[in-house]
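Engineer: Need a 3D model of the sequence below.
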Amino acid sequence: MSRSSIVRRNIVKRSAVLAAAAAVGAAAFLGPQAFAGQPDTTTSAALQVSAFAKGPDPTDQSIRAQKGPFAVQQQSVAAQSGRAFNRGTVYYPTDTSQGTYGAVAVIPGFLEPEFTTSWYGPTLASYGFVVITLEPNSITDFPEPRSNQLLAAVDWLANESPVKDRVDPNRLAVMGHSMGGGGTLLAASKNPALKAAIPLAPWNMSSNFSDVTVPTLIIGADNDVIAPTFMHADPFYESLKGNQNQGYLKLKGADHFTTNGYTATVTKFAVSWLKRFVDDDTRYSQFLCPAPSPDASFVSFKVGCPV
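Structural biologist: I've put the predicted structure just below:
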């Protein structure tokens, strides 16, 4: 064999050894999935989890449960002269080891006392939020005053309440049923710094909320005769959908009051929405986007992806 042939053979062998070493090094760095030709989703997913994320990795089954992973306590809030909202109840996780929590204010609808939507308090708190459920100033209040009560309550929760040390004042959200849902949309319009809004079977005289930039999930009911979706939820969403991060869940076989009691579907979407936008926890994006197909519990779910 000529000297030039020997040199070429040695170069080829040395190159092969270096390539093999590089491949082994890459596998050690990127993990076994990358070595097998798959992306390293474990590393990228870990980098995407927000500093505000709390609780175990969610599953479709876990987020349908009425009780989440956190133990909860509650405290009554008495009416107080000069305060912009009435009495209510605060629910909060007992765990103080994981930093502060996002906060949510919930208000019921026309002629409804606090207890009609009180189930959201312990349920949402058990998923890692501080929640206040409200008695309206008057059960006959229209959406406008309800919006002001929601904003006052969530501000009080973060800055003056006995549990303010558990609340991150920069991560606040609002929810409401019927006229409280209309109030929720108005509150989101008034305060774009809110992280999320969830109107439940919303009712409002105006149907244009195109100025709302807060991530908003409307939950409507296909058999609602009090706030028919074609008059309320549908046009509300149509006015919203041009903005980023707006969603619309239409429940199947549901009436105006379905959202006033626990259902697995409402819990799944409400928890996912709050976790995604209040906690910036992208582990919950999988339950929102791509939009899941309808099942026996809902007619449709619309959302602008990605979320």
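Engineer: CA atoms for contacts and neighbours, from now on please.
Structural biologist: OK.
Engineer: Please name the residues that touch residue 243.
Structural biologist: With contact taken as C-alpha atoms under 8 Å, 6 or more residues apart in numbering, residue 243 is in contact with 210, 212-213.
Engineer: Just name the closest of these to residue 137, please.
Structural biologist: Within these, distances to residue 137 taken as C-alpha to C-alpha reach their minimum at residue 212, with 25.0 Å.
Engineer: Settle this for me: the closest one is touching residue 188, isn't it.
Structural biologist: Yes - under the criterion of C-alpha atoms under 8 Å, residue 212 lies in contact with residue 188, with a separation of 6.1 Å.
Engineer: So for these two, which residue has more residues nearby?
Structural biologist: Comparing residue 212 with residue 188 by neighbour count (other C-alpha atoms under 10 Å), the higher total belongs to residue 188, at 28 against 24.
Engineer: what's the distance between the more buried one and residue 63?
Structural biologist: In this structure, residue 188 lies at 25 Å from residue 63, with C-alpha to C-alpha, to the nearest Å as the measure.
Engineer: Could you also give me the structure for this next sequence, so I can compare it with the first?
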Amino acid sequence: MSALGPDSCALGPHATGKQDAQHLCNNASFASATIYYPTESGLKSLPSVVIVGGWGCGEQAMAAWAPFYASHGIVAMTIGTPSPFTDSPAVRSKALLDASLALQGEHERADSVLRGRLDISRRAVQGYSLGGGGAQLAALADPTLKCVIALAPDGGYMFPSKHSLSFPSPPPTAVPVLILCGDNDEEAPPKKFGWPHYRQTGAAKLIFEVEGGDHYTPLGPAGGTKHQAEAGSMSMELWCVNCSTICACWMCQCPLALWCTPCPCATLNGPTGHAADRAPRGAIGGVALAWLRLFLLDDETARSQLVLRPDIASGFECSGIEAPLAMDRS
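Structural biologist: From the prediction side, this is the model:
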């Protein structure tokens, strides 16, 4: 029985607050931001994680993760990018790194709720889908990050090579990487993306493949669903407009239509998988939190949890966590 089961996606002991952070969006790489933080003023030296979504995602698509982390003592900031339907993993990587550095300025800003409360050296990033590819690129670009989390990662191979995820040889070993994915993901199949990314990562690493999980499963700590995500997202009419716009670009023989064509439509913005006292797929949140506890909070007790294969895993492997390797997928 894994220590990280259905109850491990519950909210933590800290009350949380939320603050619009549009004042941080002076850099063109991210267009919106929201900070989630523990409200107790006595909590100091707080680490932080910045979170970005995937193709077509606005920042609220990641809104289930941020209060979960904040309730466990980790400042979390969700961000939205200017062109969510067309930006690549490289664009999302830059957005994550720019936003992470901008967030650290709240430690000194006079009117900030985080003034004097951040540990600016303890930073992490997390991304979903194409944002998961972006998170791994961020790990390659900035060795000062303490760790990254890639949810259902997509390398962005439909984009020009300089905008997609590729690994140098040998890959850097500085930034630990956690990959969370579902074995039934048809949009970013783990055999094509998650597992090859894991095997090419040179740092401490862990991959957790959820049995029966699809592309929506890692959208929140309790396990997201496609129905909930679509319920809070754009209308079908806007989807049709978006598809028509892209198809028109392809008919004009633009091979980079998905990359360079700005999309005027609304974004996929339905949060799903919110923290719960008990959820069948609660180990998703438990493993992600344990990863941040180990590398952001220096909580050594998380090591023994991270090497235990969750009951809902169809595939699970870790390396470089200084503990016996968990069983590889068959």
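Engineer: quick one: TM-score?
Structural biologist: A TM-score of 0.75 describes the superposed chains when it is computed by TM-score structural alignment, normalised by the length of structure 1; 244 aligned residues with a C-alpha RMSD of 1.9 Å.
Engineer: quick one on the thing from earlier: okay, the contacts of residue 243 of structure 1 in JSON lines with distance to residue 183 of structure 1 and secondary structure next?
Structural biologist: What follows is those, written out as JSON lines (distance: C-alpha to C-alpha, whole Å; DSSP: H, G, I helix; E, B strand; the rest coil):
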{"residue": "210", "distance to residue 183 of structure 1": "15", "secondary structure": "coil"}
{"residue": "212", "distance to residue 183 of structure 1": "13", "secondary structure": "coil"}
{"residue": "213", "distance to residue 183 of structure 1": "15", "secondary structure": "coil"}
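Engineer: ok, so of the residues you listed, who is nearest residue 96 of structure 1?
Structural biologist: Of all those, residue 213 has the smallest distance to residue 96 of structure 1: 31.5 Å, by C-alpha to C-alpha.
Engineer: Aligned counterpart of that closest one in structure 2, please.
Structural biologist: Residue mapping for residue 213 of structure 1 onto structure 2 gives residue 174, with TM-score structural alignment as the criterion.
Engineer: And residue 146 of structure 1, by the same measure?
Structural biologist: Under the alignment defined by TM-score structural alignment, residue 146 of structure 1 corresponds to residue 92 in structure 2.
Engineer: before we move on, what about residue 168 of structure 1?
Structural biologist: Using TM-score structural alignment as the criterion, the counterpart of residue 168 of structure 1 in structure 2 is residue 119.
Engineer: Does that match lie in a helix or a strand, and which?
Structural biologist: Take DSSP states H and E as the rule and residue 119 of structure 2 turns out to sit in strand 118-128.
Engineer: ditto for residue 229 of structure 2
Structural biologist: Under the assignment given by DSSP H and E, the secondary-structure element containing residue 229 of structure 2 is helix 226-231.
Engineer: quick one on the thing from earlier: with structure 1 overlaid, how far apart is the helix or strand following the strand holding residue 119 of structure 2 on average?
Structural biologist: Along the chain past strand 118-128 of structure 2, the next helix or strand (assigned with DSSP H and E) turns out to be helix 130-141. If you overlay the two and look at helix 130-141 of structure 2, the average distance to its match in structure 1 is 0.4 Å (mean C-alpha distance after the TM-score superposition for structure 1).
Engineer: tell me what whichever helix or strand comes after helix 130-141 of structure 2 is packed against?
Structural biologist: Scanning forward in sequence from helix 130-141 of structure 2 by DSSP H and E, the next helix or strand is strand 147-151. Using 3 or more C-alpha pairs under 8 Å, 6 or more residues apart in numbering; DSSP states H and E as the contact criterion, the neighbours of strand 147-151 of structure 2 among helices and strands are strand 118-128, helix 130-141, strand 177-182, helix 283-295.
Engineer: Now do the match of residue 146 of structure 1 against residue 129 of structure 2, distance only.
Structural biologist: Distance, residue 92 of structure 2 to residue 129 of structure 2, using C-alpha to C-alpha: 11 Å.
Engineer: returning to what we had before: tell me which residues of the strand holding residue 119 of structure 2 come out buried.
Structural biologist: Residues of strand 118-128 of structure 2 classed as buried under the neighbour-count rule (16 or more other C-alpha atoms under 10 Å) are 118, 120, 122-128.
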